[in-house]
Structures are given as structure tokens and as C-alpha cells.
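Peer 1: coords below, sequence missing:
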């Protein structure tokens, strides 16, 4: 990988991981649009690690409070604090992707070999789930915060997160959509989505790392380090400004972008 490709893909991952526009789709589309070969698995793991570190650092106080409260709840067997409740709801919401993630991933690997098919899937999910996000934003009551998420809510959000393994769906987009449908405010839906990203990215990264350990392919450590560092910086800034932006403006700008992007892909496919 040359420097321009590393910078492009790291920037794309850092920007799109937490915006409701699908990082996986952009990591597939960016090399195709700019004429690069599809990046290898090691680089994908590196830039995802950068975004994981970003979200952990951004929510470090909340995470520390949840860990302490969850430990106390195990000792007392009571959910007496909002922090403990939120922490356990993150665990509940993670369960569906643990169960469904591998079958979905195997299906995706089969589809990934056909560039035309994967592009059609990305176009369809980008438009379809973008419109669903707009509907949820318009319909949502926006009266609850993330500390009021119950176990049924968490399971619903987690089930939809499992669908986001399909490129173009957007993990953050579909979980924010679920939160909005459940009556969360835009900021609360985004915060729950971002906290839920931590165990999800961690598990996905661990599985891919195990796969890499058994591989004999050479590793470009400079590319991995540069990609992880840039994706970390961009992701941290994206989280900060998105949380400020989304409560005032809503999801419509991202919906418009998704519809235009999906439409452009379809036009390029059938020209």
C-alpha cells in the first residue's frame, strides 16, 4: 500500500465508523473508486483498532462508572444504579451479534468475491436503511435517555446490529434507528450505539486477529501503525462533533447522502 491509499482508507474508516453511513461499504467502495486493489485483512483490523481506541477514550469516564457499578451489582445482585443498568444492557445488546455474527460473516465472504453483486447489495442497503433511518427519526418520540433502555429494548437493538454485518447497512445507522424507534433522544440513541460498538469491534477484531496469526503473509507494520493512528484521530473528532450536531440537525443530511450514494452506485453499475 502506498501512502495515499493508507491515508485515504484510514480517514474513511475513522469518519464513517460512527456516522450512520456504513464504514464497511466505504472501505469496499473507496479502493474501487480510486483504482486501488482491495486492502488486506490486516489493514482493516488496524484501522478498526484505531476507532476502538477512540471510542474507549472518548467514553472513558462512562465506561469506568459502568464497570464499577456492574461489579457492585454482581455483589448485591441488584441493579440499583443507572450505570449498572446501562452496562448490563450493553451486554444484552451484544448477544445477538455473538450468535448470528459468524453465519452472516460466512455469507458475506462468499458474496465479497463478486464485485458486482457486493456493489448492488451496498447500493440497496445504503438506500433502504437510509430511508428507514429517516422514518425512525421522524416517527421517534425522543423522550428517553440511554439509561432507560430495558432488556427488551437492548435485545431489539442488538438483533438489528447483527444485520449490520451486511455492507451498506451501517452498524451505527441501524442501532441509532432502533434507538429512535424505541423513543430515545437522538443523542441518547447515538451514545448507546457508540458504547455498543466497543464490545462489537473488540470481538470482530479479535476474530480477525486470530485469523491473521495463522497466516504466513508478510505484514507492513508501517502501514498498519499509520492507518490505526489516523483512524483514531479522525474517529475521536467524529464522535465529538457528531454528538453535538445530531441533536440540532437530525438524520436528514445523512439520509440524503445515503440515497445519493446508493443512486450513484446503481447508475455506475448499469451504465
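Peer 2: Noted; the coordinates are in hand. Given the structure is predicted, the values throughout are model-derived calculations rather than measurements.

Peer 1: hey, let's count contacts and neighbours off CA atoms from now on
Peer 2: Fine.

Peer 1: close enough to count as contact, residue 247 and residue 186?
Peer 2: Yes - applying Cα atoms under 8 Å, one finds residue 247 in contact with residue 186, separated by 5.6 Å.

Peer 1: of these two, who's got more company?
Peer 2: More neighbours sit around residue 186 than around the other of residue 247 and residue 186, counting by other Cα atoms under 10 Å; the figures are 27 against 14.

Peer 1: residue contacts, the more buried one?
Peer 2: Going by Cα atoms under 8 Å, 6 or more residues apart in numbering, residue 186 touches 137, 142, 176, 180, 246-247, 250.

Peer 1: how does it look with 7 Å?
Peer 2: 142, 180, 246-247 (Cα atoms under 7 Å, 6 or more residues apart in numbering).

Peer 1: what does residue 168 give?
Peer 2: Residue 168 sits in contact with 22, 24-25, 122-123, 125-126, where contact means Cα under 7 Å, 6+ apart.

Peer 1: looking at this, it is in a strand?
Peer 2: No - according to DSSP: H, G, I helix; E, B strand; the rest coil, residue 168 belongs to no strand; its state is coil.

Peer 1: how close does it get to residue 124?
Peer 2: Note on residue 168: its distance to residue 124, by Cα to Cα, to the nearest Å, is 8 Å.

Peer 1: follow-up on the earlier one: which one of the contacts of residue 168 sits closest to residue 212?
Peer 2: Out of the contacts of residue 168, the one with the shortest distance to residue 212 is residue 24. That distance is 18.9 Å, counting by Cα to Cα.

Peer 1: contact partners for that closest one?
Peer 2: With contacts defined as Cα under 7 Å, 6+ apart, residue 24 is in contact with 167-168.

Peer 1: please compare the first structure with the one that follows:
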């Protein structure tokens, strides 16, 4: 990989992983549109490591409190709001983890066409816009009810469809359940931690079975740039939600989906 490809793909991953516009769609599209060769599994793992480091860094204080109170809850010392949030993240990951294992081959084979990607961008973009327009919640992520966690957890399974966007569909479900935009975004980011770990572990397992030589320079640069871009993206996104909402992302998704349909349909 040349340095330009490393920089562009790392920035694309970092900037789109936590925005409701589908990072996987952009990582699929950029090499195709530019004519670059496939970046390879090792580089994908590095990009996931970068975004994981970003979200761990951003939520470092909350995660310490959640882990401490979660352990306390296991020892029978009660359920604080941090313990409940930790349980919500863990339980909310189970459906997508099982679906990913069961449907991995199906998603990789039948769902990766540009037309499916375009339809996903448009359909779930419009759904996000409708929920953002109609459902203005008032609760925080620490005030979620069990049924809210279940709704968001099963909505996250839809992210296996290209173009859906994991962050987009969990944001949609969170706002529909009655969370504020910022609360739905924060819970979506927290949910990304175990999902990225699971996805990265599966990719690393496949990588270990491949005898190809590893370009460590590309991996280090990719992970570092992706981490910086993702950290900045999380900061800006959470701040801008209260002022401008999600409609700019809805418009972007629909326009990109229409362009893709015009090219590939």
C-alpha cells in the first residue's frame, strides 16, 4: 500500500465509524471508485484497533466507573446507574454477536452488492430522519429501561446489512425509545466497544491463518491516524447534535444512495 492509500482509508474509517453514514460502505466504495487494490484483512484489523482506542480514550472515565460498579454488582453490592449501564452494553451486544457468527458468510456473499448498499443507505437514512423529526426524547442513557436495551440490541443486528450503519441504526432505535440525541449517541458509542472487539477478534483469527507477510508500517500508520480521526469525530459529533440534529447526515445518505443506484442499478 502506498502512503496516500493508508492516509485516506484511515481517515475514512476514523471519520465514518461513529457517524450514521456507514463506515463499511465507505471503505468498500473508496477503493472501487479510486481504483485502488483491496487493502487486505490486516489493514482492516488495524483500522478497527484505531477506532477502538479512540472510543476507549473518549469514555475512559465512564468505563472505569462502569467496570468498577459492574464488578460490585456481581459481588452482590447493589446496582448503581453505572452498573446498569455496563450490563446494558454487555447484554445489548449479544444479539449482534450471535447474528454475526451465524450470518457472517451470508452477509459477506449476498449483502455486499452496490445496489444493496445503496438501498440500505437510502432506506435507513430516511428512517433515521423520520425518527429524528418525530421522536424528541428526554431521557439519558442511564435512564434506559430493559425494553429500551432490547430494542436497541436487536436494531443493531440490522447493521449486518451494508449501508445500514451500526451507529445510525442504534441512534435511530435509541431516539425512538425516548433517549435524547446525545444520550442515544453516547450509548451507541459505548455499544461499539464490544462490537469492535468481536469483529476485530474474528478478523484477527482469519488473519492468523494467512501466510502473507504483514506490512507493519501501514498497520501502525493506519491505526494511529484512524484513532486520531475517530477521537476528534466523536467530540465534534456529540457537540453538534444539539445544534443541528441529524438531518445533514440523512440528506448525505439519500444523495449517496441515489448516485450509487444511478451508477450500478
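Peer 2: Right, received. Where do you want to start? Note that the structure is predicted; figures quoted are calculated from it, not measured.

Peer 1: tm score of chain vs chain?
Peer 2: For this chain pair, the superposition-based TM-score is 0.97 by TM-score structural alignment, normalised by the length of the second structure; 265 aligned residues with a Cα RMSD of 1.1 Å.

Peer 1: hang on, the earlier thing: can you put the contacts of residue 168 of the first structure in TSV and add secondary structure and distance to residue 92 of the first structure?
Peer 2: Shown next, in TSV, are those (DSSP: H, G, I helix; E, B strand; the rest coil; distance: Cα to Cα, whole Å):
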residue	secondary structure	distance to residue 92 of the first structure
22	coil	23
24	helix	24
25	helix	27
122	helix	28
123	helix	31
125	helix	26
126	helix	27
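
Peer 1: so which of these hold up in the second structure?
Peer 2: Contacts from those that recur in the second structure, judged by both residues aligned by TM-score structural alignment, their matches' Cα atoms under 7 Å, are 22, 25, 122-123, 125-126.

Peer 1: quick one: which two of those are the most distant?
Peer 2: Of all pairs drawn from those, the one with the longest distance (Cα to Cα) is 22 and 123, at 11.2 Å.

Peer 1: what residue is smack in the middle of the first structure?
Peer 2: Centroid check for the first structure by Cα atoms, centre = their mean gives residue 171 as the closest residue, at 3.9 Å.

Peer 1: that one against residue 161, yeah?
Peer 2: Yes - taking contacts as Cα atoms under 7 Å, residue 171 of the first structure lies within contact range of residue 161: 5.7 Å.

Peer 1: enumerate every residue touching the aligned residue in the second structure for residue 239 of the first structure.
Peer 2: Across the two structures, residue 239 of the first structure finds its equivalent in residue 234 of the second structure, going by TM-score structural alignment. Taking Cα under 7 Å, 6+ apart, we find residue 234 of the second structure in contact with residue 18.

Peer 1: let me have the contacts of residue 168 of the first structure in JSON lines, extended by distance to residue 1 of the first structure.
Peer 2: Shown next, in JSON lines, are the contacts of residue 168 of the first structure (distance: Cα to Cα, whole Å):
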{"residue": "22", "distance to residue 1 of the first structure": "23"}
{"residue": "24", "distance to residue 1 of the first structure": "19"}
{"residue": "25", "distance to residue 1 of the first structure": "20"}
{"residue": "122", "distance to residue 1 of the first structure": "24"}
{"residue": "123", "distance to residue 1 of the first structure": "27"}
{"residue": "125", "distance to residue 1 of the first structure": "29"}
{"residue": "126", "distance to residue 1 of the first structure": "28"}
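
Peer 1: and of those residues, the nearest to residue 202 of the first structure?
Peer 2: Distance to residue 202 of the first structure across those (Cα to Cα) is lowest for residue 24, with 15.7 Å.

Peer 1: burial count for residue 259 of the second structure?
Peer 2: As a burial measure, the neighbour count of residue 259 of the second structure was computed by other Cα under 10 Å and equals 13.

Peer 1: and what of residue 239 of the second structure?
Peer 2: Applying the criterion other Cα under 10 Å, we find 12 residues in the vicinity of residue 239 of the second structure.

Peer 1: ok, average deviation of whatever helix or strand it lives in from the first structure?
Peer 2: When elements are assigned from DSSP states H and E, residue 239 of the second structure belongs to helix 216-244. Between helix 216-244 of the second structure and its aligned stretch in the first structure, the superposed structures give an average distance of 0.5 Å (mean Cα distance after the TM-score superposition for the first structure).
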